[in-house]
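Trainee: A structural model of the following input is requested.
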Amino acid sequence: MSPREADNAPLPPRSGAQAPQDGALPALARRCLDDMKAEDVVEIDLVGKTSIADTMFIASGRSDRHVNAIADRIIQTLKDEGHGAARVEGMPACDWVLIDAGDVIVHVFQPQVRSFYNLEKMWGADRPAERVGG
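Mentor: Here you go, the predicted structure:
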């Protein structure tokens, strides 16, 4: 590989993870949410709206234990499937857990916390697309 080709080569995935195939992460998250009986699952396409991720899932768990179980399943499955360690916030309280897996972000809420923050309205289809490049 020439120095010029090396400059344009993609960076390796974080944490020794394998590079995901297109659609693999959203499908994995969707499968985990379904398997764990997450409630009121919403999938939001973020392409063209922001650069933070391509897909966002918002789901509810019935209790702090259910939220914890859903989040644990997603985190462990990401590792098991070779996607590395996701960044996670909110596990101690489990009223809102955020899992950032790069191109996919998953929010798992207890219902009362979900209705308070109302992320669906903030990121939903009625939100105008951000302008990229001014």
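
Trainee: C-alpha from now on. contacts and neighbour counts both.
Mentor: Noted.

Trainee: assign the residue nearest the centre of the chain to helix, strand or coil.
Mentor: In the chain, the residue lying closest to the centroid (CA atoms, centre = their mean) is residue 105, at 1.8 Å. The three-state assignment at residue 105 reads strand, by DSSP: H, G, I helix; E, B strand; the rest coil.

Trainee: one more, for comparison:
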Amino acid sequence: MHRLVLASLEDDQAVETVSIPLAGKSSIADYMVVASGRSTRQVASMATKLAEKIKAEFRVSARIEGLATADWVLIDAGDVIVHLFRPEVRSFYNLERMWSFGDAPSGGEPN
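Mentor: Model (predicted):
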């Protein structure tokens, strides 16, 4: 699923995609992926397409929060949690720093 998420975001031209491994650090998921879109329209489109791909490939309905405003959209797909932001909102919350646990977040390489 992690690879599918990264590939989908790359296809949709997400900006500054960061993958943070959570296995052994948190029980909420194996990975957290953070990415930006250039506009609310792009963020909403990326989120919708990603949820559709997850459902088609894994038969899992991902939960989506924040789609109405699309400033910050959270997609909970179980093993992978995805945060999609507009750039200003992303820099304000700075999730990568909060969740990196002292490790440097990895760039989008699947493990």
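
Trainee: overlay them and tell me the TM-score.
Mentor: The TM-score (TM-score structural alignment, normalised by the length of the second structure) is 0.89; 103 aligned residues with a CA RMSD of 1.0 Å.

Trainee: excluding residues flanking it in the chain, which one is nearest the residue nearest to the centre of the first structure?
Mentor: The shortest distance from residue 105 of the first structure to any residue other than its chain neighbours is 4.8 Å, reached at residue 56 (CA to CA, 6 or more residues apart in numbering).

Trainee: relative to residue 45 of the second structure, how far out is the equivalent of the one you found over in the second structure?
Mentor: Counting by TM-score structural alignment, residue 56 of the first structure lines up with residue 32 in the second structure. According to CA to CA, to the nearest Å, residue 32 of the second structure stands 19 Å off from residue 45 of the second structure.

Trainee: same drill for the two, tell me which one is more crowded.
Mentor: residue 32 (24 against 15; other CA atoms under 10 Å).

Trainee: what's around the aligned residue in the first structure for residue 95 of the second structure, how many residues?
Mentor: When the first structure is aligned by TM-score structural alignment, the residue opposite residue 95 of the second structure is residue 119. Neighbour count for residue 119 of the first structure, taken as other CA under 10 Å: 12.

Trainee: could you do the one 5 residues further on as well?
Mentor: Other residues within reach of residue 124 of the first structure by the criterion other CA under 10 Å amount to 16.

Trainee: residue contacts, it?
Mentor: Residue 124 of the first structure is in contact with residue 44, counting by CA atoms under 8 Å, 6 or more residues apart in numbering.

Trainee: hang on, the earlier thing: run through who's touching the helix or strand hosting the residue nearest to residue 105 of the first structure.
Mentor: Per DSSP states H and E, residue 56 of the first structure falls inside strand 55-60. Strand 55-60 of the first structure is contacted from outside by 26, 33, 38-47, 67, 103-111, 114, 119-120, using CA under 8 Å, 6+ apart.

Trainee: can you select the buried ones among these for me in PyMOL?
Mentor: A single PyMOL command is used to select the members of the contacts of strand 55-60 of the first structure judged buried by 16 or more other CA atoms under 10 Å:
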select buried, resi 26+33+38+39+41+42+43+44+45+46+67+103+104+105+106+107+108+109+110+111+114+120
